[in-house]
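Visitor: everything below, folded, please.
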Amino acid sequence: MPGATSTSPGAPDAETTTGGHPRRWVALAVIAIAQLMVVLDATIVNIALPHAQADLRISDADRQWVVTAYTLTFGGLLLLGGRIADYWGRKRAFLVGMVGFAVASAIGGVANTGEMLFAARALQGAFGALLAPASLALLTVLFTETRERAKAFAVYGAIAGGGSAVGLLLGGVLTEYASWRWCLLVNILIAAVALAAAIPLVPESRAHGNTRYDVPGAVVVTAGLVSLVYGFTRAAEDGWRATSTLAFIAVGLALLAAFVVIELRSGHPLLPMRILLDRNRGGAYLTSTLIGAGLFGAFLFLTIYFQVVLRYTPLEAGLASLPVTAGVLIAAGGASQLLPRIGAKPLMLSGAVLAVVGMAVLTQVEADTSFVTHLLPAQFILGLGLGFTFVPLSSLALYGVPEHDAGAASATLNATQQVGGSLGTALLNTIYTSAVAGYLTNRVPDQTNQVKALVHGYSTAFVWAAGLILLAGLATLVLVRVRREDVPTGGAVHMG
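Guide: Here you go, the predicted structure:
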């Protein structure tokens, strides 16, 4: 399942020292707990969404905000969060991010309206954008010896990759045996444990030098993305030609263009344009955006399909979603071994083909589709494709990047995945809603046709998701020209 962590801009000041912090391994456990909390929210809420939607009477057109409110603020503020953590203090940012995330989770857990839940999810994303880069920066400071750092990043990456599976299972258990609200409230317990341990065990550190923040850039890019997503949402209700739809999309595009201008003129840009303008890195970021766009919405519809059409319980839906995670973990391990031998491009192209095949099989879902013979292999193949794509993407994002830009480059990759997921979820949800309404036109809206309409909507969304992943493969084919020996294989970014 999709989830991402980010490195933080700025060179750690403790990296020049010999050895590591005496309590570094205990601190790693604390940081891992906090990271697990952030990763869980990528999947745990998907399982709870059908129940939350019914409880709070959220429309089909608006339910995507439960996902996109989080991913928009997380992706839009991730680079700014990394800079704040570096210069404000990594431990301080880590603690504030954790407390803020827990408070936002509490607000979401007691929400009595859809708007209140959306606001809480946006707040979670904002504090997550502070917590995630602070966590990874702390690891870089704590572990200064190469082998130990590799082990620490392996643990961190395992949390990022396996946390989605934990979220699926935990979301199923909490929704089925307690309430969907506990899928958010559980973060309070996790944060309390991590906070109590972090205060005495995690050391403070900060970077030195230019401490100015590109706040205008962060505000403009986030506002632009929100306007664009809201325009997609209006299309589901008013149509693509409606004035409100076109106005919000136009404003969103204008703000994103303004963001580029701000970054080009800023002396301390949030996103240095030199990072994007390299052909290979630009190809990696475009691929990441398109993959995120195709997957976030598709995963959301898959968990809803399990519960609404196939009548799985939340726990059964969580278990039924695990083949994707299994495929990702297996392929990621193989890709790590193959990357130095065959290079990034062949792996990414193979991954795109597998992911498109898996998604294409999902387009054939029916009201009584077999899990064992259809849904399980389709998800596993999709997961294999993602695993073969994520690992080389992580390395390609660092191709030819100067050391002082490495944090921004890897954080940008994660931000593009989140932003792509936001736009894709909104777009696919609009396409789904339109497909359902179109199917019911001139048909009797009885129970049989209602179910057929839902299945038609899911199938249509999966077709578009497959198209977005195919575009990602084409972007790789056309733009990526890097040689095998030029791509770093250190795995600076962990995605799962």
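Visitor: going forward, measure contacts between C-alpha atoms and count neighbours the same way
Guide: Fine.
Visitor: what's the neighbour count on the residue nearest to G343 when sequence neighbours are not counted?
Guide: Leaving out its chain neighbours, the residue that sits closest to G343 by C-alpha to C-alpha, 6 or more residues apart in numbering is R484, at 4.0 Å. For R484, the tally of surrounding residues (other C-alpha atoms under 10 Å) stands at 15.
Visitor: ok, now I199?
Guide: As a burial measure, I199 scores 14 neighbours (other C-alpha under 10 Å).
Visitor: might you report the residue contacts of the residue nearest to G343?
Guide: 339-344 (C-alpha atoms under 8 Å, 6 or more residues apart in numbering).
Visitor: test my guess that Y312 contacts F306.
Guide: Yes: under the criterion of C-alpha atoms under 8 Å, Y312 makes contact with F306 at 5.5 Å.
Visitor: which one of the two has more residues nearby?
Guide: Neighbour tally, Y312 and F306, criterion other C-alpha under 10 Å: the higher count belongs to F306, 20 against 17.
Visitor: from L319, how far off is the more buried one?
Guide: As for F306, its distance to L319 is 10 Å (criterion: C-alpha to C-alpha, to the nearest Å).
Visitor: sequence B follows; please return its structure for comparison with A:
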Amino acid sequence: MAGRWGAVTVLASAQFVMTLDSTVMNVSISTVVKDLHTTISAMQACITFYTLTMAAFMLLGAKLGDVWGRRRALVIGSIVYAVGSGTTALAPNIVVLFLGWSVIEGLGAVLVIPAIAALIANNYSGHARVTAFATIGAASGVAVAVGPLIGGFLTTYASWRYVFAGEVVIMAIVLLFRTVVSDTGERAHIRIDVLSVLLSAAALVLIVYGLLQTKTWGWILPTQQDIKILGISPVPFIVGLGAVLLWLFFLRQRRLIRLGRPPLLNTAILRLRQLRAGVGSLGIQYTVTAGLFFIVPIFLQLSLGLDALATGLRIFPLSVALVLFSILGTALARRLSPKLIARIGQFGLVLSSLVLLGSVDTTLSNWVFGSGMFLAGAALGLLASQLGNVTMSAVGEDELSEAGGVQGVYQNLGSSLGTALIGSVMIASLTTLFSGGVAASTLPDSVQQQIAAQTQGGVAVVPVAEVPKIATDAGLSQDQANELSTIYSTSQLDALRLSFAALAMVSLGAVFFSRNLPSSVLGKPEVAETEDAEEDAPSA
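Guide: Predicted coordinates:
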């Protein structure tokens, strides 16, 4: 492993684990709830707080990488993460699982993720750097894709605890081979500004939490009438407060720079068009990925009643394509510009969303659905092969950790927005379509009023096969229950179609961010463009 590609192998292994934790447990929630005698809401809180912990302290983790040294930050973060994974694997109750998973693992991740990006840029240059970043992107994408498969297999045939035990083993291997990763960057002898840390943490927590809660509380109109502020959903207030704190954070950074003190984030790097294009495109990529992996498993498991393993197998074509096209994208980078490759990937996401839209039927087992998942993986693979290198190549050696931190923040924001936006489309449209279907049905007025009263706070996503029993338990006749089941099944399919349409719209919007990506082939002089003329090196 000590050869030329030893460093990227170690770092890709760490990246795989970081991303795996965000998806592997989604298919195992019901089993964990049973084993730990807890609730679905408690498990959702654990998943949410894992994301919040990373969002809150990602910039701090990047700055600590500058202070301690990036490889040391990787080592310390890996140890913390392994301790968290071990704690989670042995958790006797939900409190210990929350501490191990949501808190300790999250704190380890904020040190590891920025260090990975900075160390890749430090260990490789030229086309080798493109290949290394493509490998990191592929490792992340594969973890997203095979997470449900791994979680489903282990949960079905062994125990979900083995997932976290396996993470301890992988992080131990990363630590064992840490010396193959070189770190030539100088340590920064600076004092970290506590107020900046508090402002950035509070701002990002509020924004991410607000986005995640949209699927429960609604974007503007409240979906839960007992949770509202001034008659509307709390979400705009929470996100708005987060935005104000983020504005204060940027004011604080500018003040620190004027005073000659080191900021938590050198805001000058955000003026670089290439960096903005890179992290913006990356955020959209994670938005689409998170949205896709939210709505598809929900439909497969809760609507079609598939188990965790079968769900993972339906998603597997995406994983295969992602790996193949990450490799292809790296090869194409010798002939094509990052902008062209990224735009091919972005339009591929639009096309795959439309293919998936056309594949919606009662089973999602036709070849069209498999083709859509493969096409989505191909598009994500092309993006993964370019965006990491684009972002990190936009800054100098002394801003690598900061750029890695910004990249991590955009990944978390994109994932949160994808879950919130596409999840909201699916749930809100299901409620609207079901209510409209009931109103247009031949069900008696009294039954329609009863259903309207019981679904006032929203329609839950449940297996279609369970609807007749739910209806008869509520006092409906068997014929009425069957009719209601048909209405619900149709509403679910139409809601899924609208969700795929929303994915297509988001993917199309990604083209906006790609306009400032590099337009020259790697190793050749950058093509001068009017819009890139303002791009200067970051300065304090």
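Visitor: mind telling me what V17 of the second structure corresponds to in the first structure?
Guide: Alignment note (TM-score structural alignment): V17 of the second structure maps to M37 of the first structure.
Visitor: setting aside sequence neighbours, what's the nearest residue to that match?
Guide: Closest to M37 of the first structure by C-alpha to C-alpha, 6+ apart is N187, at 6.3 Å.
Visitor: run a quick neighbour tally on the one you found.
Guide: Neighbours around N187 of the first structure, by other C-alpha under 10 Å: 25.
Visitor: point to the residue nearest the middle of the second structure.
Guide: Nearest to the mean C-alpha position of the second structure, counting by C-alpha atoms, centre = their mean, stands S415 at 2.9 Å.
Visitor: what are the neighbouring residues in contact with that one?
Guide: If you count contacts by C-alpha under 8 Å, 6+ apart, then S415 of the second structure has 283, 286-287, 289-291 around it.
Visitor: cool, and F371 of the first structure?
Guide: The contact partners of F371 of the first structure, by C-alpha under 8 Å, 6+ apart, come to A320.
Visitor: wait, the match of V17 of the second structure sits on I190?
Guide: Yes: the pair M37 of the first structure / I190 is scored as a contact, 6.8 Å apart, by C-alpha under 8 Å.
Visitor: of the two, which one has the most company?
Guide: M37 (25 against 16).
Visitor: surely that one is in a helix?
Guide: Yes: under DSSP: H, G, I helix; E, B strand; the rest coil, M37 of the first structure falls within a helix.
Visitor: that one and L174 of the first structure: what is the separation?
Guide: 15 Å.
Visitor: burial of the aligned partner of L349 of the second structure in the first structure, as a residue count?
Guide: Using TM-score structural alignment as the criterion, the counterpart of L349 of the second structure in the first structure is A355. Neighbour count of A355 of the first structure, defined by other C-alpha under 10 Å: 29.
Visitor: follow-up on the earlier one: in helices, which of the contacts of S415 of the second structure appear?
Guide: Judged by DSSP state H, the subset of those located in helices is 283, 286-287, 289-291.
Visitor: can I get these in TSV including neighbour count and distance to S125 of the second structure?
Guide: Putting these into TSV (neighbours: other C-alpha atoms under 10 Å; distance: C-alpha to C-alpha, whole Å) gives the following:
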residue	neighbour count	distance to S125 of the second structure
G283	26	24
Y286	23	25
T287	27	29
T289	23	28
A290	25	30
G291	26	33
